[in-house]
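>>> Sequence isn't available, so here's the structure alone:
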């Protein structure tokens, strides 16, 4: 078919597919000979999804375009081009030619040209398609290709749900249209490709300049007109470098190609050739999937000799038509018999909402073997969500709720049957509210977290796509979105059976995939001692909740409103007139236009940025930005806490029930939502007052136990800092001691201000704080702050040694570890550019914060048994603090028991060189106890 009007060309960025496959999937070797094939496997799955997703579409021509070699004409122009790129991983190198073979096996054109990058081939083909009157879609998210968009050419990001990037998308990314992208890139440079650009000019500034002057050439010719001295000097002095950069980023649209568009005609794969290649690679799952689609018998793949590690289990393809709708007790009993025969079952609940303290149970799904799952609908309604008459009668074909639960309860509570779930805490709470104590459990979300923290999220859809090569049915396809969304009990049962059963099926397959990997990755102990046992502990805490006094919150809201009004009057006076304090745009105009302060930066909307970081910098120079920060903090306290907390009080219990996420942070720290009780600010008086609204029930008190400076103690131990270790052993004021060491001030002459500075440095160093950040925190000049940090490292050289060794370990192994063996992956540690500093700081902090998180997890897991005989219950965990509610008469007993558990929580796994100390408080409110 000759390419012309009405034709549609797809150009796939092959390198993007390869590197996505390599970095997204765990290593895989061919069983017969140990050849690395993980990237090839992922690449084939991506091609297969591409082919399936475009069957019957308007695509007439398609090609996968690859880079060939690393030396191109750009290296002749600039020998440092891409010089900072890391060498290709050794296990990826032999897979590169196999990806070409895979492309040809799928009967897709595969093109590469020596001395040219894939981007140049794509640019030339896109131009040819446009000139021939056809359309072209570039399947890539590479920003360098965005200059090609327009006039029938678009990009599509296959990694983000096939999101289309058109001219508007390019402008959103760069602040200019596609035709001006190269001008912006030439100015901004590119740290990834080592394109120099103009020093000190980023994407936003470059876009502003190009929008103002039209073209790069015009800008450079008129550089003398630019008002900012440094910017003007940069453009004049680096003109040659900027012009070179434009040559480096401009794609060659006029290559001589040894093939034509007509050679790229889309063709169906030859089943025999495709299956032969996949069989040679020993890809059993994809061979079976494609054979089933083609209706042919899958070729046999000879079993290899047993490998040192257990291979991933082979599983049948997903087939929603095979899932069973359980309508009566007899059918359910068949499943229960199968479960008892097997000894384990994947379980999932469907409910009317995401808040497990308010949602109602709609149905239960079970799976005992991949591909064999069922759904037991319980409370689906017969009428549609928009039924005019509000029909709430139950749909047909459902067991009575209580009858079904009575049959399920013995199995769900049986200690001999393992219940497998994805985010099992949710299901455990749903069952608990229906009188069922679910145990024992395994949780695939927590298995993934133990192995892959820092690499990706751990939601079921993402895990299914990544590890099973399967895109689950989307819940929004059943419920809809926005205001018209319905609840699951309004979903027709026949649709619910497919969706719910698939969830249980996916969960079982993930369990069979992950369970053998735990010991290979040496995280079995972490999973078994820190992750899985925490589920029932948190579920119990969340269901207990904590009492909140609505009247106190209301009074605080009024007080905050009055303080905000007073601050507004002060700001009006400083600004010389009234304005909307809540408007960042108006604040920006006053700061940078009216007051003439330096550092103003406008976004693509033309408005000044007035984020907290900018205002914190300016607060060292002027009162106005500091007052705005104070106003914003009060506004947030009011909206996020004193107003919003009132809406979170449960009508049935009169208490607030937060929800903890075990996988919410890579380091092992818990996060809290609905509401978030871990981010209540405690550095300000107003923030601390929020805790006054959290109260004990009549006859009880709240007890708060808090680890004292646990992260500094862990740092002293890990980095072997003798001065800090001795200070902790002697029970000294650690911040005063640090100040004395740094500033040569005797302890008895210490001022609160000097101690405050030392405290900021102590905690800042743990988080890898820069002089820039410390200056903001202390509102002092940056050079003075950097001097503090330099002096700190001089006094405590062990800290610098720890930092350097941690970064070196992370670069070599791609992870760091806590003292308890928790692995925190650091995939960005070798990255170049602005993200590199953040990755290093995160790697330095993770072993310290993660070890502290592990300590308090161990304490929480042991606490339930320790306080079993006391009239007390654990209510909250906030980082290093545990909050309990206890009968007044037993408060001291609780403190004695809980303190012993917390201070000894690391034993016997870890013995710290410094003691862990726990402070305790008692009060009628959380504020008093803290």
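Looks like it arrived, so ask away. No experiment lies behind these values; they were computed from the predicted model shown. Numbering: from 1, shown residues only.

>>> C-alpha only now, for contacts and for neighbours.
OK.

>>> Grab the most central residue of the chain for me.
Central residue of the chain (C-alpha atoms, centre = their mean): residue 457, 5.3 Å from the mean position.

>>> and that one, helix, strand or coil?
coil (DSSP: H, G, I helix; E, B strand; the rest coil).

>>> Ok, residue 442 next?
strand.

>>> quick one: it and residue 421 touch, right?
Yes: Residue 442 is in contact with residue 421 according to C-alpha atoms under 8 Å; the separation is 6.3 Å.

>>> Give me the more crowded residue out of these two.
Taking residue 442 and residue 421 together and counting by other C-alpha atoms under 10 Å, residue 421 has the greater number of neighbours (29 against 25).

>>> next structured bit after whatever helix or strand residue 276 lives in?
Per DSSP states H and E: residue 276 is located in helix 271-280. Next helix or strand after helix 271-280 toward the C-terminus (DSSP H and E): helix 284-294.

>>> Below is structure B, check it against A:
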């Protein structure tokens, strides 16, 4: 007979998570029930998943009965800074108790004890009887209980918390965690601890000396004077803190263990509760129905006070900081922004943090400002470590939703400072999900658009040009106006944008694709990729010599030297001096020397045009990559850290800047050589995993083209198939033309455009397009239906529901309108491809961790390719996991009718992996 397995749910954390994750809701009587609804769905999901996967035998939800416990008798200031719960949450507590009982699950609370103590008592009693115990919580205090037979389940991050996790996070095993917690204190619960002792110092002390008492006994011998003084002066507080964090394990159980036995969920009590509260969607799961509840009101501009910089607070003392932190916990939803001395998040020093707890209610906490000159003193500000130690519980609290704008940057900066922000929303990505193609998603533009306010500009704080200063030199009054306003604007934008997601049907793509990607991209940027500086220098030298050779040949053909990089001088040589036939002209009347014109001249037999094109390519490779990359190597990591933009490309694709690693040309040998300079660390290899023809596969699915779907299912060469269908034979020439046609058709190319690519006349190109549509009518129907839908709605949609808007579809300008039509044809396909690789990235890190491949790091995303650094011994296992994740990335949300193929290569460099 299987042993008993008791699950103890930390109900308080569930309640606050539910309250802060959902908008305000009311039941049929007008009572607030947003937290009740969220709590009910979370508990239901937990019970269902446990019954399916874990088969618990006993379960109970544990709640706090009152705010006053025996700890208040020990220390009257215990939890004194914690604000009362929000007014609209208080009446929901008794309804939540009803919800638990509606599931026929015990709901246990006890006066004088906290929920953590009750959990500890039940855990101890169950372990003594040989039961397994799982505590559903991620509370660090409860981690003290971990031992053989007992673990924690963090449902927010879907992970088990065991002994190894505690050691990794706190540096000590669970049985010593209480000693660490006593030393570091807890600003949330007002456990005093020892001033100046944070988690790192506390764990180091306990590892060195073994216990709190041993640390205090050795305090006079500790070499660091400030630490020594604080340990001696605050020894009594440390001992008091140890008692405050110690969990009660021997109190009588309010209900016998056997009464916690799971007996299933009788439907009638639950159905009656759901009907009474008006929870229509949940009731439907039980086969019932009720009238839909009234919609919750949406915040309007009239709800928010006007912007007033005088109301913003510069926090420079500890009491004020504590007050703002308490206010943040009370608000439950806060905006967060960081200020630094650099735009490079992987190098930037943290200068300050701003918070907003309500519209118009914001502060700036400076921690890294210096004087603006050699003789000026740094302004008054709190110590960096103190501020971070106090902010960490708030920023990591799972019951407090953090709002950021382009939060990826802040996550990297704060992670480098030892803070992991969770949970979160990102207003930039909210705007991107809602309005891609309508407007940009920068904070200033959104502030003007949605809030009708022009925020303080960075140049107004730090200047411009040669006189520009970094933010750490900015005066605190101007820095506060700028930084606090950023947080204020972010919170106001969230109040406008978040309610639109559900109403406009866009929550799916935001929650399934965009939002989960933020910490993944942040970690990818932090990882960076190693670059061989010597190889880059060699390439720069090779390119320089080739550039000089080309310059000599160009000048010889021109008959004189001139500045090849000057369009004016080049035009004078080509069209004036050499008398070549000019094509299009610019606004000034001068003939164009752009790439299209030079390609035309080269095709017409002008060798100088081809030499200029080669010169331009080499000059760009040298300046943009081989020279620039050497200066962009981070001296701390010896790696290059690109920045991925999550809300720039209209179709949902990521883009790369500083440096741009997505546009390294790979069609020429000279361009491919640059990838050889991206190398693996010793003992590792670079692994490149590339989706094979993913856009053609998605097109075959979306357009429902049987011939293409069958070809992909059979693993056939799709370009050979197209060549056979269009030209009746397959050879190198027809396959090359078919490949061009396959991709060009998906971009809505015109006969004129295809003629240019194939080097044929317009009539032949049109005949090829017609023949293509005859062979694959599904593609023609897809294009027609996509354009018709886009003209009616103004947008197109990916398979995951991402919308891309095309305002110029109705433009009177023919070029604008036709350009929008071509983009609208391709956007659902390219956008779906982008969504799939984003989902693959989001799933990759946990999949690698689950397989024990923690040494494998994801370094880059380049179009349809993911690049990893893998220990040599793990290549085979990592390849299997990576391929499995990528091939299944669309599911279960989307079931494609064609398989996703993934090609994997490895080598000492990125170039060798291809």
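Yes, it's here. Note that the structure is a prediction, hence the values are computed from the model and not measured.

>>> if we can go back for a sec, aligned counterpart of the residue nearest to the centre of the first structure in the second structure, please.
Superposed on the second structure with TM-score structural alignment, residue 457 of the first structure falls opposite residue 440.

>>> Distance of that match relative to residue 487 of the second structure?
When C-alpha to C-alpha, to the nearest Å is applied, the distance between residue 440 of the second structure and residue 487 of the second structure equals 19 Å.

>>> now swap in residue 242 of the second structure and tell me
37 Å.

>>> More neighbours: which of the two?
residue 487 (31 against 23).

>>> contacting residues around the aligned partner of the more buried one in the first structure?
Aligned counterpart of residue 487 of the second structure in the first structure: residue 504 (TM-score structural alignment). By C-alpha atoms under 8 Å, 6 or more residues apart in numbering, residue 504 of the first structure lies in contact with 346-348, 365-367, 373, 421.

>>> Check the mean deviation of the helix or strand encompassing residue 504 of the first structure from the second structure.
Under the criterion of DSSP H and E, residue 504 of the first structure resides in helix 493-520. The superposed helix 493-520 of the first structure is, by mean C-alpha distance after the TM-score superposition for the first structure, a mean 1.0 Å from where its aligned residues fall in the second structure.

>>> Who are the packing partners of the following helix or strand past that helix?
Going down the chain from helix 493-520 of the first structure, the next helix or strand is helix 524-526, by DSSP H and E. Packed against helix 524-526 of the first structure by the contact rule (3 or more C-alpha pairs under 8 Å, 6 or more residues apart in numbering; DSSP states H and E) you find no helix or strand.

>>> which outside residues touch helix 524-526 of the first structure?
By C-alpha under 8 Å, 6+ apart, helix 524-526 of the first structure touches 450, 518, 820-822.

>>> which other residues reach the helix or strand just after that helix?
Using DSSP H and E, the helix or strand that follows helix 524-526 of the first structure in sequence is helix 534-544. The contact list for helix 534-544 of the first structure, computed with C-alpha under 8 Å, 6+ apart, reads 357, 424-426, 428-429, 657-660, 857, 860-861, 864, 873-876.

>>> got it, and stretch 405-421 of the first structure?
329, 333, 336, 339-340, 343-348, 427, 436-444, 504, 507-508, 511.

>>> again with stretch 772-790 of the second structure
So stretch 772-790 of the second structure is contacted by 699-700, 702-705, 707, 725-726, 748, 795-796, 806, 809, 821, 824-825 (C-alpha under 8 Å, 6+ apart).

>>> again, only this time at 7 Å
Residues outside stretch 772-790 of the second structure that contact it (C-alpha atoms under 7 Å, 6 or more residues apart in numbering) are 703-705, 725-726, 796, 821, 824-825.

>>> which residues does residue 556 of the first structure contact?
Taking C-alpha under 7 Å, 6+ apart as the test, what residue 556 of the first structure contacts is residue 642.

>>> so which helix or strand takes in it?
Assigned by DSSP H and E, residue 556 of the first structure falls in helix 550-575.

>>> on average, how far is that helix from the matching bit in the second structure?
So helix 550-575 of the first structure averages 2.4 Å relative to the second structure (mean C-alpha distance after the TM-score superposition for the first structure).

>>> Only the buried residues of that helix, if you could.
550, 553-554, 556-557, 560-561, 563-564, 567-568, 570-571, 574-575 (16 or more other C-alpha atoms under 10 Å).

>>> now, which of these sits nearest residue 209 of the first structure?
residue 575 (30.0 Å; C-alpha to C-alpha).
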